[in-house]
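[1] any chance you can model this:
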Amino acid sequence: MILLILTFVVAMLLSIYGVPIARRAALKFGIVDNPDGRLKHQREPVPYLGGLAIYLAFLVSLAFTFEFRQDVLGIVLSGTLIVMLGLIDDFGVLSPGTKLAGQFLAVFVLIKSGIRIEIASLPDWVDVVLTVFWMIGIINAFNLLDIMDGLSAGVGVISAAFLCVVAILNGDQAIAFMLAALMGSLLGFLRYNWRPASIYMGDSGAMFIGLMLGALSMIGKYTTGHSVSLLTPVLILGMPIFDTLFVMYIRFLRGLPVFLGSPDHLAIRLRHWGLSVTQVVLLSYLGAALLGGIGLLVMAVPQDLAVVLSGVTVLCLAVAAVALTRVNVSTGTVAMSAEAVPARSTERTGVV
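    Coordinates of the predicted model:
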C-alpha cells in the first residue's frame, strides 16, 4: 500500500512540475486553442500539450515504482500511440476517419497484447468485437467530455479511484498501480486546468484518459458474486458514457453528424439552465461519484438487489435525459449569473 501511495504522489508531483513546462512549449510553438466565436468562447488562446505532461508523469511514476509486465507494456504502448495520435490531431491536421483509424490501431495493440474482454459464455470473436466497441466508445467519450475547465480530468480521477478500489479488493496490483499513477497525473494537471484554465489537455490527454480507463476497467474482475456485476465498469464510467449517448441522441434528432461540435452536451445544457461553470463541473463530479458508488454496490449486494439498483439507476438517468432535452440551446448563448462571468472566460464547447 505504501508503494501504491508513493506512485500516486510521484505522479502528482511530476505532473505539477511538468505541466508548466508543457504550457511554455505550447505557447512557444503556437500549439493553442483559439476562440472561434461559435463553439469556443474563451477570451484568449489557451495552450494545449497538457495531455503530454499527464502521459509523461504517468509513465515516469510507473517506471520508478512498478515492474513492467507484458500486459502493462501492452497498455503503455497502446497509450503511447493514442497520445501521439492526439498530439497530431491537436494541430488540426487529421480527418475524423484518420483519427478513428488511429484509435483502431491502438485498440489492436491492446488485443494483440492479450488485453481484451473475456466472457466465458461467449465465443472469442464476440469478445473481440465487444472489446473494440468498448474501447472506441470510452476513448471518444472522454474526448467528448472535455468541454469545460476541469471536467474531463476530474471525472477521470473519480472513475480511476473507484476502479482502483475494485483492483485493491481483487488483489490486482498491476491495475491498482496504473490507476494510482493516472490519478496522480490528473490531479497534478487539475491544478492548472481548474477554472480559469491556463492549459488544456487536448485530444492527446482526453483520449489517453479514455484508453487507460477503458483498458483497465475491461480487464478487472467483477463477476465473483454474480453476472450482474458485469455492469460495474459501465456504471463507474457512467458519466462520460451517459454524456456521449445523450449527445449522439440529440444530434441524431437534429440530423447532425455525431462528430460535429455542437452545444448538445449535458454540461452545456446545465449552463443554459443557469448554473455556473464551477457548479456544472462539481455537479458532474457528484454524478460520477454516485454512479461509481452504485457500481461498487452492484458488486457487493445479492443479484436480485443488484438488478433493482441497476434498473433504478437507468430509470433516473432516462428521466434526467428527458429533462435536459427540454433545455433550449438554440440561442447559441449561455445563460450566466453574475458569479458565472469571470474576468477571463475559458468555457468552450463541442471539442471533439
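[2] for the rest of this, base every contact and every neighbour count on C-alpha atoms.
    Will do.
[3] and residue 116, what does it touch?
    Residues near residue 116 by Cα atoms under 8 Å, 6 or more residues apart in numbering: 110, 127, 128, 131, 215, 218, 219.
[4] one more, so I can put them side by side:
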Amino acid sequence: MRQYVFVIILTATLSLAFSWGVWRLSLRYKLYPGIRERDVHTNPTPRLGGVAMFLAILAAFAVSAAMPYFSLVWENPAQMYSILAAATLIAFIGIADDLWDLDWMIKIGAQFAAAGIVAWFGGLQILSLPIGGMTVVSSWLSLALTLFSIVIVMNAVNFIDGLDGLVAGVCLIANGIFFVYSYLLVRDSGASSYFNLGSFLAAVLIGVCVGFLPMNWSPAKLFMGDSGALVLGLLMATSAIAVTGQIDPAQIAPGPSEAGGLGRSQLLGAFVPILLPVVIVLVPLLDFGLAVIRRMGAGKSPFSPDRKHLHHRMLDMGHSDRGAVLIFYAWTAVVGLSMLLMYVFSIYITPGQYWPGIVFGAVGLAACLVVTFLPATRRRRAARPVPTLESRP
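    Here you go, the predicted model:
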C-alpha cells in the first residue's frame, strides 16, 4: 500500500506543479480561446490543463518502471507502452481540439484508434460479462465490446466537463472508490502480489486529479480541456478492463475455496462489483446517453455541442456553480460507495448479505434527489400567488 500512496503523492505534486506552469505559460502567450455560447465562465480561461495532467501521468509511469514493487506489470512492457501510446495520441488530439476545434469525425476516429491500441497491441480486452458470468467466446466480439466501452467512457467523461472542478472531482471520487475495490478484489482472489494494473492506473488518476483540482476549483484558473478529460476517460476505462474485464467466471468455485478462489456464496460479491466501473461513471454516462438521444432526435450530430447537459439544467434550476458540482460529487459517491459496501459486507462482515450497501444507496439517492430538486420546489412555491383579503372566501 505504501507504494501506491507514494505514486499518488508523486503524481499529485507533479500535476499541481505542471498545472501551475501551463497556466503561467498560457497567460503569457495568450493560449486561451474566446467565450463560447455554451460556456458558463465569463472570463477567457486557458484550457490546456490536460498537458500538465498528461506530463504527470508520463512521470508516474517512468517512476513505476524503476520501482521493484511494480516490476510485475513491466514484465509485459508492450501492455504499458500501448497504454502510453494511446494516451499520447488522445492527448495530442485533445490539445489540437482545444486550440483549433477539430471536426468531430477526426476526434472519434482518434478515439477508436487509441482504444484499438489498448485492446489489440496491449491485449487488454473484456473477456467476461457480469450477466450470469458469461464468457466472451469470440475474439472479435471481445475486441468490439472493448473498443466501444473505452470510447463511450471517454466521451461520457468529456461531456460533463462544463463546470469548474466537476470532472476532476467526479473522477477523483470514482477512482478512489475503484482503487479500494480493485485492491481488495485482487487480495481476496488469492494473488501472490497485491499489485495489479487497475489499481496502479487508479492511483495515478487519483494523484492527477488531486494535483489539478486546486487550479480548476471555482473560480478556475485552468481548464483540463479535451486533452485532459479524454485521457482521464481512456485510463479509467482501461483500469476497469484490466481488473474486472479479465476475470474468468470459471475461477469461481462451487463453495469457499481453500486455494483462495471465490465461492458461489460470493457470486454476487464478485460479479455485481464488476458493474462498479459503470456505476462510478453513471452520471457522465447518463448525460452522454441523453445528449446523444437529444441531438440525434433533432437531426444533429451526436457530438454537436449544446447547452442542455445535466450541469446546465442544474444551473437553470437555480443551483450555483459550486452547488451543482457538489451535488454531482454526492451522486457519484453514493452510487459508487453503495456498490463497494455490498462487496465489503458480503465478503468481510456478513457473508452473502448485501443489504447494508442497498440501504446506504437507497437513503443516499433519496437525499440526493431532495437536494437536487429543492431549488425547483422553492421556485414553484415562490411563484404561487399570495391570497389577498379580497380573494379569500
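[5] Throw the contacts of residue 116 of structure 1 into a markdown table and include secondary structure, distance to residue 76 of structure 1 and neighbour count, thanks.
    Converted to a markdown table, those look like this (DSSP: H, G, I helix; E, B strand; the rest coil; distance: Cα to Cα, whole Å; neighbours: other Cα atoms under 10 Å):
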| residue | secondary structure | distance to residue 76 of structure 1 | neighbour count |
| --- | --- | --- | --- |
| 110 | helix | 9 | 26 |
| 127 | helix | 22 | 17 |
| 128 | helix | 20 | 17 |
| 131 | helix | 17 | 23 |
| 215 | helix | 10 | 26 |
| 218 | helix | 15 | 20 |
| 219 | coil | 15 | 16 |
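[6] out of those, which is nearest to residue 278 of structure 1?
    Set against residue 278 of structure 1, the nearest of the contacts of residue 116 of structure 1 by Cα to Cα is residue 215 (29.6 Å).
[7] what is the nearest of the contacts of residue 116 of structure 1 to residue 305 of structure 1?
    Among the contacts of residue 116 of structure 1, and counting by Cα to Cα, the member closest to residue 305 of structure 1 is residue 218, at 23.4 Å.
[8] hang on, the earlier thing: can you lay out the contacts of residue 116 of structure 1 as CSV showing distance to residue 1 of structure 1?
    Formatted as CSV, those follow (distance: Cα to Cα, whole Å):
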residue, distance to residue 1 of structure 1
110, 27
127, 33
128, 34
131, 30
215, 23
218, 23
219, 21
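[9] with adjacent residues omitted, what lies nearest to residue 96 of structure 2?
    residue 102 (7.0 Å; Cα to Cα, 6 or more residues apart in numbering).
[10] what do we get in structure 1 for that neighbour?
    Using TM-score structural alignment, the equivalent of residue 102 of structure 2 in structure 1 is residue 94.
[11] quick one: that match is in a strand?
    No: Residue 94 of structure 1 sits outside any strand when classified using DSSP: H, G, I helix; E, B strand; the rest coil, being coil.
[12] quickly note the distance from it to residue 84 of structure 1.
    Noted for residue 94 of structure 1: a distance of 12 Å to residue 84 of structure 1, by Cα to Cα, to the nearest Å.
[13] repeat that for residue 101 of structure 1.
    From residue 101 of structure 1 over to residue 84 of structure 1 (counting by Cα to Cα), the distance is 13 Å.
[14] the more surrounded of those two?
    residue 84 (16 against 13; other Cα atoms under 10 Å).
[15] what residues of the strand or helix carrying the more buried one count as buried?
    Here residue 84 of structure 1 sits within helix 70-90, counting by DSSP states H and E. By neighbour count on 16 or more other Cα atoms under 10 Å, the buried set for helix 70-90 of structure 1 is 71-72, 74-87, 89-90.
[16] with that, I have no additional questions.
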